[in-house]
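*Asks:* turn this into a model:
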Amino acid sequence: MAVQIENLGSLDRKITLEFARADLAKAREARLAKVGKTMKIAGFRPGKVPKNIVEKQHGMQVDYELQFDKAAELFYELSQKEGIALAGQPRLEPKSELGADKVVFEAFFEVLPEVKIGDISSAEVSKYTTEIGDAEIDRAIDVLRKQQVHYHPRGQAGAHGDGGANTAAQAGDQVVIDFVGKIDGVEFAGGKAENFEYVLGEGRMLPEFEAATLGLKAGESKSFPLSFPSDYHGKDVAGKTAEFTITVKSVNWAHMPVVDDAFALSLGITEGGVAKMRADVKENLDREVKRRITTLLKGEVMEKLNSICDLDAPKSLVASEQERLVEGARQDLTQRGVPNAKDVPIPAELFAEQALKRVRLGLILSELVKKQNLTATADQIKAEIDEQAATYEDPKEVVRWFYSNPSRLKDIENLVLEDNVIKYFTSLAKVTDKAVSFEELSKLN
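*Replies:* Model prediction:
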């Protein structure tokens, strides 16, 4: 077999493959015999179709398949022998007639690029630090309390009080109203409701609507103009002004549970009461802070690596990554209940930049892991799994869940690899510590 390898560009290559058609004679005879056993022709029993008929109907197709198979086999044998680092699947093109004695194929493919790691010591990154104190714990507990909020009619005495002497609707109150809206004196679709319930201050209603409701008591009514924004979702009323009349049916004040041992018990704290609850909340906040800081640092390190490293990204890998991103977007639409999500056109070009970045980073990380021996160890993988499992009620069961599936283990291994790269990068780069509050940390991108 004669072989020619041509350089078509920085990563593009071409190999010309040649082999004799006679080399496929035995395989061709066996393939046709196999086809003949399953052929169904009128007038012949199964498996008894004459060879000349099998040849006439399937000979060209068998030749085509066998020649492509042989070309692919020779290509991969050669790539392994020559140590070619393939970036993807080759594109095989026949260059000879199907019945030619000498079969010629051209294989077009890309090789993996040389990755030049830049000067990491010149890179600068920020590492955020955040302290969790009583104020942060109190705010987190308030969120938990709001999740158990319930409402009582203003002015009616009960186990939790009457809400105070002022029975008018206030910010944070739940109101139940009837309303009707008219444009030019005519009611419009969606502009009327009875026993409509919402909480003042949550932003569910337009500002004019909430402003008109504030200060009203149960049984009171009010009329007011409301201008719909030009970009309002209801196209029939967008940009128009309506006259609304509302009637308040009830005003209910919010009661949040008191922070005591009973509240702790409602959160599943069976022992230790409020002190244990606060300790658990702090532990969860500390875990969230660690995760957030790691995510921010990882993002910054990846950006720096992408900018200081030099390589050509294989077009085939970028195209494959675009396809994965398109499929991920389609699955997201499906999960969100978008009708006919599988048929929604999603141009791959939308993900070109993201795909290119992912491919570059994948190659950069692979090079660093290989050259700096940053491979994830079994102990590191176990430690990561144990840490993630600790957040669940039955950690042992979660650990078994991870170890029972190779793909889940692979995800953990990739996570550890990224952590190893970050540790290596920050050991060389200029790292600046930045102290921020928990709220500031939550808003950082």
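*Asks:* going by C-alpha atoms from here, please, whenever you check contacts or count neighbours.
*Replies:* OK.
*Asks:* can you tell me the element the residue sitting nearest the centre point of the chain falls in?
*Replies:* In the chain, the C-alpha closest to the average C-alpha coordinate belongs to residue 328, at a distance of 7.1 Å (CA atoms, centre = their mean). Applying DSSP states H and E as the criterion places residue 328 in helix 315-335.
*Asks:* let's see this one next to it:
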Amino acid sequence: MAVQIENLGQLDRKVTLEFARADLAKAREARLVKLGKTMKMAGFRPGKVPKNLVEKQYGMQVDFELQFDKASELFYELAQIEKIALAGQPRLEPKSELEADTIVFDALFEVLPEVKIGDFSKAEVTKYLTEIADPEIDRAIDVLRKQQVHYHPRGEAGHHGDGGANMAAQAGDQVVIDFVGKIDGVEFAGGKAENFEYVLGEGRMLPEFEAATLGLKAGESKTFPLAFPADYHGKDVAGKTAEFTITVKSVNWPHLPAVDDVFALSMGVTEGGVAKMRAEVKENLDREVKRRITSLLKNEVMEKLNSLCELDVPKSLVASEQERLVESARQDLMQRGIPNAKDVPIPVEMFAEQATKRVRLGLILGDLVKQQNLAATADQIKAEIDEQAATYEDPKEVVRWFYSNPSRLKDIENLVLEDNVIKYFTSLAKVTDKAISFEELSKLN
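*Replies:* Presented below is the predicted three-dimensional model:
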């Protein structure tokens, strides 16, 4: 077996492997005997086919398989002896005939690159700071109230009142209408409906449609022009102007539940009433703030790592990552119920940039973790699991759920490892604290 490794440039390498065909004779005989025991052929009982016929049927196949297996075995022995940092599996190319006395293979492979870690002290990153106060809690509770909204006809007195003296449709009202649309005096498909219901201000309808409805009372009608956008989903009307006539059947005002102990109970707060509910809302918002700030910092650190470190990226790893991303995209299509998702053509080229970036970061992180001893410890993994489990009703069951599955445990380990890298990076880089509101934080990607 040759041990000289040829450098083909950057990360590509080649080694030539040689072995005697006679060395495979014993394994070849055993493989043919095994195949002969199950081989079926007209005129012979199963397992009784003559040896020469078994040879004729399977000889070349067995030679091919055994020679590739032997070449693979020799290659991995060499890789271990020479301590080759393989980036992926080798491509084995036979260079001799199946019947040759000396079998020759070329093994083409890539090695992992040297990662040149940059000077992190020159990097600048931003760490956002957000405090949750009463206004943020009030807005969150308003969202919860709107989830329990119900509607009453304007002007009809009831347990919750009559909605005030103004009977006209207002922002936030639910309206029920009939409408018909015409283009050049002719009705078009999808342009007519009866008892159509929507809420003004939710953006479900085109702006012109909502503007025309505002201010109308039950029983009133209005005709108005509506220009469909050029990119409107209905291709038959896209870019055209229609004339719509709407008739309001009913106008219903929204009633939101009062913020009291009854409302708190409906939110699952069995003790402590409104005060306890507000405390839980704050706790949830604080958790969301922490998650978003960590995510933003992580993304920025990863971008800096990518730009500060130099390395050649193995083509084989990129190709594997592209295939993984294609499969992930296909699974997503299937989960969304897309017809024939299994057969939808998804070109791997569309994931080239994303795959390359992921592979680069993976190699950088791996090298950094090894150099600086940043691997996740058992105590760190346990602390992260305990923190996530604390948000559930039965934390012990959640902890058991994590530890019962190696894949879930690996996800937590990777999460902690990334946190370790972020802490190390920010300990060297220039970190600027920036205070922003919760609303501003929510808009950042």
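*Asks:* for the two chains, what TM-score is obtained?
*Replies:* With the length set by TM-score structural alignment, normalised by the length of structure 1, the two chains reach a TM-score of 0.99; 445 aligned residues with a CA RMSD of 0.9 Å.
*Asks:* in which helix or strand does residue 416 of structure 1 reside?
*Replies:* With the criterion set as DSSP H and E, the secondary-structure element containing residue 416 of structure 1 is helix 406-428.
*Asks:* which SSE is immediately downstream of that helix?
*Replies:* That would be, after helix 406-428 of structure 1 and using DSSP H and E, strand 430-435.
*Asks:* contact partners of the helix holding residue 416 of structure 1?
*Replies:* Here helix 406-428 of structure 1 makes contact (CA atoms under 8 Å, 6 or more residues apart in numbering) with 120-121, 125, 297-298, 301, 365, 368-369, 374-376, 380-381, 384-385, 402-403.
*Asks:* again, 7 Å this time
*Replies:* Among residues not part of helix 406-428 of structure 1, those counted as contacts by CA atoms under 7 Å, 6 or more residues apart in numbering are 120-121, 298, 301, 374-376, 380-381, 402-403.
*Asks:* highest neighbour count among the residues you listed?
*Replies:* Each of those was scored by neighbours using other CA atoms under 10 Å; the highest score is residue 301's, at 23 neighbours.
*Asks:* one step back: what angle do whichever helix or strand comes after the helix holding residue 328 of structure 1 and helix 406-428 make?
*Replies:* Next in sequence after helix 315-335 of structure 1, counting helices and strands by DSSP H and E, comes helix 352-372. Using axes from the mean of the first three to the mean of the last three CA atoms, to 10 degrees, one finds that helix 352-372 of structure 1 and helix 406-428 are set 80 degrees apart in direction.
*Asks:* helix 352-372 of structure 1 vs structure 2, average distance?
*Replies:* In the superposition with structure 2, the aligned residues lie an average of 0.8 Å away from helix 352-372 of structure 1, counting by mean CA distance after the TM-score superposition for structure 1.
*Asks:* what residues sit buried inside the helix holding residue 328 of structure 1?
*Replies:* For helix 315-335 of structure 1, the neighbour count (16 or more other CA atoms under 10 Å) marks 315-319, 321-323, 325-326, 330, 333 as buried.
*Asks:* now the residues you listed as a markdown table including distance to residue 2 of structure 1?
*Replies:* Formatted as a markdown table, the buried residues of helix 315-335 of structure 1 follow (distance: CA to CA, whole Å):
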| residue | distance to residue 2 of structure 1 |
| --- | --- |
| 315 | 28 |
| 316 | 27 |
| 317 | 29 |
| 318 | 32 |
| 319 | 32 |
| 321 | 35 |
| 322 | 36 |
| 323 | 36 |
| 325 | 40 |
| 326 | 41 |
| 330 | 46 |
| 333 | 51 |
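*Asks:* closest one of these to residue 193 of structure 1?
*Replies:* Taking CA to CA as the measure, residue 193 of structure 1 lies nearest residue 333 of the buried residues of helix 315-335 of structure 1, at 31.5 Å.
*Asks:* if we can go back for a sec, got a list of contacts for the helix holding residue 328 of structure 1?
*Replies:* Contacts of helix 315-335 of structure 1 (CA under 7 Å, 6+ apart): 87-88, 341-342, 346, 348, 351-352, 355-356, 359.
*Asks:* try 10 Å
*Replies:* Where contact means CA atoms under 10 Å, 6 or more residues apart in numbering, the residues beyond helix 315-335 of structure 1 that reach it are 11-12, 87-90, 109-112, 336-360.
*Asks:* for PyMOL, what selects the buried ones among those residues?
*Replies:* What follows is the PyMOL syntax selecting those of the contacts of helix 315-335 of structure 1 that are buried according to 16+ other CA under 10 Å:
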select buried, resi 11+12+87+90+109+110+111+112+341+348+351+352+355+356+357+358+359+360
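*Asks:* pretty sure residue 276 of structure 1 is in contact with residue 269, am I right?
*Replies:* Yes. Under the criterion of CA atoms under 10 Å, residue 276 of structure 1 is in contact with residue 269, at a separation of 7.2 Å.
*Asks:* now residue 430 of structure 1: closest residue in space, sequence neighbours ignored.
*Replies:* When the adjacent residues along the chain are set aside, residue 430 of structure 1 lies closest to residue 124, with 4.7 Å between them (CA to CA, 6 or more residues apart in numbering).
*Asks:* contacting residues for that neighbour?
*Replies:* Taking CA under 10 Å, 6+ apart as the contact definition, residue 124 of structure 1 lies against 300-301, 304, 426, 428-432.
*Asks:* same deal with residue 219 of structure 1?
*Replies:* With contact taken as CA under 10 Å, 6+ apart, residue 219 of structure 1 is in contact with 177, 247-251.
*Asks:* same check on residue 80 of structure 1?
*Replies:* Shown in contact with residue 80 of structure 1 (CA under 10 Å, 6+ apart): residue 86.
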